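Need coordinates for the following:
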Amino acid sequence: MATSPDSIASLLSQAVDGTGFNSQGGSLRTSGRLSPARLTLQRVYDQSRQGAPAKDASKPLEAPPGPPGKGKPRLLLMGQRRSGKSSISSVVFHKLPPNETLFLESTARIQKDSMASFMDYQVWDFPGQIDFFENPNFDMDAIFGEIGALIWVIDAQDDYLEAVARLNATVLNLQRFYPNINIEVFIHKVDGLSDDYKLDIQRDITIRIQDELSDHGFENAPVTFHLTSIYNHSIFEAFSKVIQKLIPQLGTLEAMLTNLCRTCRFEKAYLFDVLSKIYIATDSATADMASYEICSDYIDVIIDITEVYGSWPRSEGQRKRLEAEPWNAKVEDQVACNWAESCMVLHDSQRPIMLREVDRYLALVAIMKEDSYDRMPLVNMNVEAVVQGVTEFFEITKSRK
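Okay, the predicted model is just below:
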């Protein structure tokens, strides 16, 4: 008869007076001297825990396990209740329309999403009512042990003094024990505020945080501030800056795009994550929100067209008809090219926009100049070289992990 881990744990807790255990996170913690019988029970307990099914992740206030996210950069969304954390995650990573975020419920438990993209990473949405540093039920190493970014969301339309105070306490704790984590402050819900008022709020929050850190001797803490809203592209711009800090050798990608713009006389070039519309690299020219919005919207158009006219599952009978006379070739061999490429011209400024697929996750989008069509063979050759270089770049960086 098999013995459950819970029954073994019960025996262990009663085996020796003064010796306790804690099965938090799937590990047995003991103190004091152990008898041979207890050591045997502990070994059986550990073996049973390894074969036992994982606990229900939907339970509130559960300490997140560490091993599933091993090696993956982690983005932690934290902040006060109703500050907009779940709305941000839903809009950026789950394609939820911004106007539908009004119906989202407040987060009551840790929401963990694994993003399979050009770089596998995780997004954890934390409840705003929990202080993780004062709650002994949470394993701080499991939460903050992986190098990544902490995104603290502050509601700019609400009283933010308490949020700033909690952020200061969090940053001070992280600087003492996990100094490598980047801290990104999203001053959120600024879409309804005037430009002057936005800057005043950003300045006030920045001063309050920097003064507190300076008083405790952390003058160069990695804290960055962003003005964001889900109703425009500012939230994608902010996440782009966050993700770029997690990419090893980002300068190599930027150098390739800068050389491409100089050789082909492009105005601007972006390397986009197609799924989230986050750009992971751009050239050295000054970025402006207008060019990013144009390229981002263009990706939406291409994706919509691809869903209608692109690849779709074909029945076996349909494949046989397509591969029969007069073609006598597989469907894959009948396709002109196995990557997506498109180009369109903006009528207001006569600037072509070019899109070139790198792989299933990445796309190169460039804003060209008016006379670019005269040199399209040269443009295509250079774009192909950059795409090949980007592909090799990610193959090398993944193999080193």
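
When you work out contacts or count neighbours from here on, use the C-alpha atoms and nothing else.
OK.

ok, now which ones touch the residue nearest to residue 154 when sequence neighbours are not counted?
Take residue 154 and drop its neighbours on the chain: the residue closest to it by CA to CA, 6 or more residues apart in numbering is residue 187, 5.0 Å away. Applying CA atoms under 8 Å, 6 or more residues apart in numbering to residue 187 gives the contacts 153-156, 202, 225-228.

Second input sequence below; structure requested for side-by-side comparison:
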Amino acid sequence: MPFLSCGLGFSDFLNAEIKPRILLMGLRRSGKSSIQKVVFHKMSPSETLFLESTNKICREDVSSSSFVSFQIWDFPGQIDFFEPTFDYEMIFRGTGALIFVIDSQDDYMEAVSRLHLTVTRAYKVNTNINFEVFIHKVDGLSDDHKIQKQRDIHKRANDDLTDAGLQSINLSFYLTSIYDHSIFEAFSKVVQKLIPQLPTLENLLNIFISNSCIEKAFLFDVVSKIYIATDSSPVDMPTYELCCDMIDAIIDISCIYSLADTGSSLPYDKESTAIIRLNNTTVIYLKEVTKFLAVVCFLRTESFERKGLIDYNFHCFKSAIQEVFDVRLRIQKHRKLLSQRRWSKLTTSSGG
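Purely as a prediction, here's the structure:
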């Protein structure tokens, strides 16, 4: 039975059927585990210096909200997952996104070759995988050097695919570092592609801001600081960084001044709200949507004088989001039921 060759049981099969799978791959010491710890475990970047190299596949469920729900598989850089005893077809078949991490401060020729081998093998199994390339550890590079590295890696990787007759494969490239917010923004883009309801969420945000005189709005997963949707206007890095800093400040203050511990791992709750007034007549307004989701809005001071209208429109927006939630949950329950039946047939046929 193919699942057993990787030590997978019913719960793994079920998660693969319901939750998208994100694979973290790359050469040794490229920064894969550090990325996972910083984004999903709130580890400070300086602490990652003491992380040991990953020597086995580490699987983790990320399920902080109904939309941010997936599996992350962290692969050790030295593993040969194409060896005959390793069921790579099963792994790639259930994968939504493959993130390949390249250390920009190291010689990346070997990494580009491994990227090509990995992508071509995965694409033959599953043509629907999103291939994401993190050009990582760029914090020590100048802006010109960053652009040069990205252009060179982009050209080499795509030239290799063209030479192999696989120019239909689309690679997305991101400049990332755990020492700033670029890694959170890159992961946001990756996760958004795995959310089927993304167009609906974006449309709801567009309606909300157009009727509330809001300039920009994000729908954030508070735990990871991944934004799962934003309106149709462009995203600039300083605005995104302000959102992340605001979320950090709110959680830190809540930890200090919240009531007695209720057993919740997060002091942020469904009643949370915050207002920050900048010295450039801009107001940042955060409102909870669910326990783990919040909307962060940017608007002018004069627009915020109509706070009653904004709050009413937000209530309508929140109700619409809840309806999208309910539909997604019904779909997940249906998939779970189908997966249980599929697993039952699989084990029966294998036993027979």
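
And the TM-score between them?
Put the two chains on top of each other and the TM-score (TM-score structural alignment, normalised by the length of structure 2) is 0.87; 322 aligned residues with a CA RMSD of 1.9 Å.

picking that back up, what about the equivalent of the residue nearest to residue 154 of structure 1 over in structure 2, which SS state?
Aligned counterpart of residue 187 of structure 1 in structure 2: residue 135 (TM-score structural alignment). Taking DSSP: H, G, I helix; E, B strand; the rest coil as the rule, one finds residue 135 of structure 2 in the strand state.

Against residue 100 of structure 2, how distant is residue 135 of structure 2?
9 Å (CA to CA, to the nearest Å).

just residue 205 of structure 2 next, same as before
Applying CA to CA to residue 205 of structure 2 and residue 100 of structure 2 gives a distance of 31 Å.

what do you get for residue 235 of structure 2?
24 Å.

and those two? which has more neighbours close in?
Between residue 235 of structure 2 and residue 100, counted using other CA atoms under 10 Å, residue 100 has the larger neighbour count: 25 against 14.

which secondary structure element contains that one?
Using DSSP states H and E, residue 100 of structure 2 maps to strand 95-103.

Residues touching that strand, excluding its own?
With CA under 8 Å, 6+ apart, strand 95-103 of structure 2 has contacts from 16, 20-27, 29-32, 108, 111-112, 115, 126, 128-137, 190, 194.

Looking at the residues you listed, which are in strands?
21-26, 130-136 (DSSP state E).

Can you lay out the residues you listed as TSV showing distance to residue 246 of structure 2?
TSV is the format used below for those (distance: CA to CA, whole Å):
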residue	distance to residue 246 of structure 2
21	30
22	28
23	30
24	28
25	31
26	32
130	31
131	31
132	28
133	28
134	26
135	27
136	25
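
Out of those, the closest to residue 341 of structure 2 would be?
Relative to residue 341 of structure 2, the closest of these is residue 21; by CA to CA it sits at 20.9 Å.

Would you map the helices across the stretch 1-150 of structure 1?
For the stretch 1-150 of structure 1, applying DSSP state H, counting those that start in this stretch gives helices covering 5-15, 36-51, 85-94, 140-144.

Which residue, neighbours along the chain excluded, lies closest to whatever residue of structure 2 lines up with residue 114 of structure 1?
Residue pairing (TM-score structural alignment): residue 114 of structure 1 is matched to residue 61 of structure 2. With sequence-adjacent residues excluded and distances taken as CA to CA, 6+ apart, residue 61 of structure 2 is closest to residue 71, at 4.5 Å.

Now which residue in structure 1 aligns to residue 30 of structure 2?
In structure 1, residue 30 of structure 2 lands on residue 83 (TM-score structural alignment).

Structure 2: matching residues for stretch 270-277 of structure 1?
Counting by TM-score structural alignment, stretch 270-277 of structure 1 corresponds to residues 218-225.

what residues are up against residue 299 of structure 2?
So residue 299 of structure 2 contacts 213-216, 282-284 (CA under 8 Å, 6+ apart).

Now with 10 Å, please.
Shown in contact with residue 299 of structure 2 (CA atoms under 10 Å, 6 or more residues apart in numbering): 209, 212-217, 277, 281-285.

what do you get for residue 241 of structure 1?
Taking CA under 10 Å, 6+ apart, one finds 184, 224, 226, 278-281 in contact with residue 241 of structure 1.

Residue 14 of structure 1 versus the closest residue to residue 27 of structure 1 other than its chain neighbours, what's the distance?
The shortest distance from residue 27 of structure 1 to any residue other than its chain neighbours is 7.5 Å, reached at residue 46 (CA to CA, 6+ apart). Distance of residue 46 of structure 1 to residue 14 of structure 1, computed by CA to CA: 17 Å.

Looking only at neighbour counts, state which of those two leads.
Neighbour comparison, residue 46 of structure 1 and residue 14: the larger count goes to residue 46, with 18 against 12 (by other CA under 10 Å).

Residue in structure 2 paired with that one?
For residue 46 of structure 1, no residue is aligned by TM-score structural alignment.

Please apply the same query to residue 212 of structure 1.
By TM-score structural alignment, residue 212 of structure 1 lines up with residue 160.

Now for its match, how many residues are close by?
17.

show me what contacts residue 38 of structure 2?
Residues in contact with residue 38 of structure 2, defined by CA under 10 Å, 6+ apart, are 44-48, 178-179, 183-184, 224.

now with 6 Å?
By CA atoms under 6 Å, 6 or more residues apart in numbering, the contact set of residue 38 of structure 2 is empty.

if we can go back for a sec, separation between the match of residue 114 of structure 1 and residue 215 of structure 2?
Distance from residue 61 of structure 2 to residue 215 of structure 2, by CA to CA: 35 Å.
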